[in-house]
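Visitor: pasting the structure only:
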């Protein structure tokens, strides 16, 4: 049934427009204006793209000011996201499916699954540059967390207790560092950095597998959704002796 005040339904009304856009695209013309030519596999000319981007940015700004989801335009957005929970989960599933297809294609070609430009290192899925980037990102996160704990007046190691006078560590952490097992090369714990594959979001660096599992549960992610970068301590190989 057509809407009130119209002679055609939405599908019939859109059919001539779709046919016109298809003819323009086949002729290499912009689908919007039909005057300028397109390039780079695009369907719009540069002028129409700029106008579309301006309208989209204005729409996004209006929805952001109203505090509504950018996906459905109806539900309120989550505090730490631009989307509501259903739209965020749906977007994650879509991005993850695309990422898996792309990663499998790159892995089959022997390329780094992150950048897709350089060969992956033997035994790894990433190139040296991407591995160094993840390491640097994890180190920057660790330093930022230590700075935040220091500014908050907490121990930079555990973040649970205030530090001792003149130090950055609390009493228990300092005693553990000065204990017999820390003489020589310290047997530091392993650290695990969680990177969401679909979005590249860093979900933090954790020292135990229990903390890692808790972070995944809090973010509603599975092991298939993330890449876990392990920073293994030098003395870890001797623990089983």
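Guide: Arrived safely. The shown structure was predicted, so the numbers you read here are calculated from the model rather than taken from an experiment.

Visitor: going by C-alpha atoms from here, please, whenever you check contacts or count neighbours.
Guide: Will do.

Visitor: so how far is residue 86 from residue 96?
Guide: Plainly put, residue 96 is 15 Å away from residue 86 if you go by C-alpha to C-alpha, to the nearest Å.

Visitor: try residue 218
Guide: In terms of C-alpha to C-alpha, residue 218 sits 16 Å off from residue 86.

Visitor: let's bring in a second one:
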């Protein structure tokens, strides 16, 4: 049998002991729950004890609220039905509002915020995100939540017009003050722009489109199409020319004394455009040799079946070469050329000097020919060509470039006048008018002579009528 049979007496003793212990802990500034840690600011318990209590209170609150809502009662008191349009009943709403007003007044009088600012901001952000997602899924305006959203937008026309008017006013005010991005934080706007740009570039790259324009397919092995790459090259060259003319560093735009290309800082930093040309050439040769040994394209690095370049890179290079030749510019540096030459004067000199000994070059070509023939490769492009010297495309180009394929050129016809009686020949003449003059001066009739033309019968039959 229990020693303390009187429940009320035991409860009174426990309550008295709890009050005495709480008073002692409060006097020492300790948590009333555990009595070990200091209390949280404005609280009677420490933060760990408060968190435990909050978790238990939340669980009990959610369970009790679910039961009361299922029964159609006020979730706060559970005794009356909720007021029309409200979650709680009228007495509970009045008590809650009065308690909130009293708490806010007390905190303001003490100079303390009514809520924790950080927690309030986090709650509002989460609430706005949730509300935005719900309204967007429902197809209504995410601002007012009443009207239908515009097609392809998230706001109704009224809210969109208000936003536009507000943005115009904000930008005008910021422009008058000399502020960028409409007065917003420049770093935040730039960060958001870079993030959006990366996201857009990744989507376009995954779709195989140019990451710059998004309209044309990207060059194989590259991230941009050829027009965008060429535009970027032209813009970079134009910028470099302007900076060189102004005596500035072509990289950072700071003054470069002595007519140099780079300033002292850019010249000392590592980078492809600022390294020693000999080092750059050596690295290019090494990369070329590695890709050739793997059988990859020496331009983009994609598999090329042993050829020096893949078909895509060859086609791109040919199109670029033809376009520059048609434009009358150097095929290497794009400087203007004269008399239809492929290279400008500096590039032509550089190319001639880089060729070195012609005999050594011919010997290297003969050795390359023998090696490719032994490996069963095309002697021109290096593609697989077992049993024959050239693959089909190279053989076709080689045959079409020969004189046999082109045939005998069509020369201008000539005429010879032969007298039938004596066999004497007059001519040859380049024009038919000369033949007529010969007959007139020789007093010869058409029946006394034979006029021979060296034009082929096919050329005569297929010639354009006069």
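Guide: Thanks, I have it. Since the structure is predicted, the reported quantities are computational estimates derived from the model, not experimental observations.

Visitor: please state their TM-score.
Guide: The TM-score (TM-score structural alignment, normalised by the length of structure 1) is 0.44; 129 aligned residues with a C-alpha RMSD of 3.7 Å.

Visitor: thinking again about what came up before, the more surrounded of residue 96 and residue 86 of structure 1?
Guide: A side-by-side neighbour count of residue 96 of structure 1 and residue 86, using other C-alpha atoms under 10 Å, places residue 96 first with 19 against 13.

Visitor: quick one: secondary structure of that one?
Guide: Classification of residue 96 of structure 1 using DSSP: H, G, I helix; E, B strand; the rest coil returns helix.

Visitor: can you give me the helices in the stretch 351-466 of structure 2?
Guide: 358-375, 392-400, 403-406, 432-441, 457-462 (DSSP state H, counting those that start in this stretch).

Visitor: what sits up against the last one?
Guide: When contacts are defined by C-alpha atoms under 8 Å, 6 or more residues apart in numbering, helix 457-462 of structure 2 is touched by no residue outside itself.

Visitor: in it, what counts as buried?
Guide: Neighbour counts over helix 457-462 of structure 2 (16 or more other C-alpha atoms under 10 Å) mark no residue as buried.

Visitor: got the buried residues for the helix or strand containing residue 91 of structure 1?
Guide: Using DSSP states H and E, residue 91 of structure 1 sits within helix 85-108. Judged by neighbour count (16+ other C-alpha under 10 Å), helix 85-108 of structure 1 contains these buried residues: 87, 88, 91, 92, 96, 99, 100, 103, 106, 107.

Visitor: by contact count, what packs against the next helix-or-strand element following it?
Guide: Sequence order places helix 128-151 as the next helix or strand after helix 85-108 of structure 1, per DSSP H and E. For helix 128-151 of structure 1, the contact count by 3 or more C-alpha pairs under 8 Å, 6 or more residues apart in numbering; DSSP states H and E identifies strand 202-206 as packing neighbours.

Visitor: mind checking the SS state of the residue nearest to residue 203 of structure 1 when sequence neighbours are not counted?
Guide: Counting by C-alpha to C-alpha, 6 or more residues apart in numbering, residue 203 of structure 1 lies nearest to residue 194, which is 5.3 Å off, once chain neighbours are set aside. Three-state call for residue 194 of structure 1 (three-state DSSP): strand.

Visitor: surely residue 141 of structure 1 touches residue 204?
Guide: Yes. Between residue 141 of structure 1 and residue 204 there is a contact at 7.5 Å, judged by C-alpha atoms under 8 Å.

Visitor: look up how far residue 449 of structure 2 lies from residue 21 of structure 2.
Guide: Distance from residue 21 of structure 2 to residue 449 of structure 2, by C-alpha to C-alpha: 148 Å.

Visitor: again, but for residue 194 of structure 2
Guide: Distance from residue 194 of structure 2 to residue 449 of structure 2, by C-alpha to C-alpha: 89 Å.
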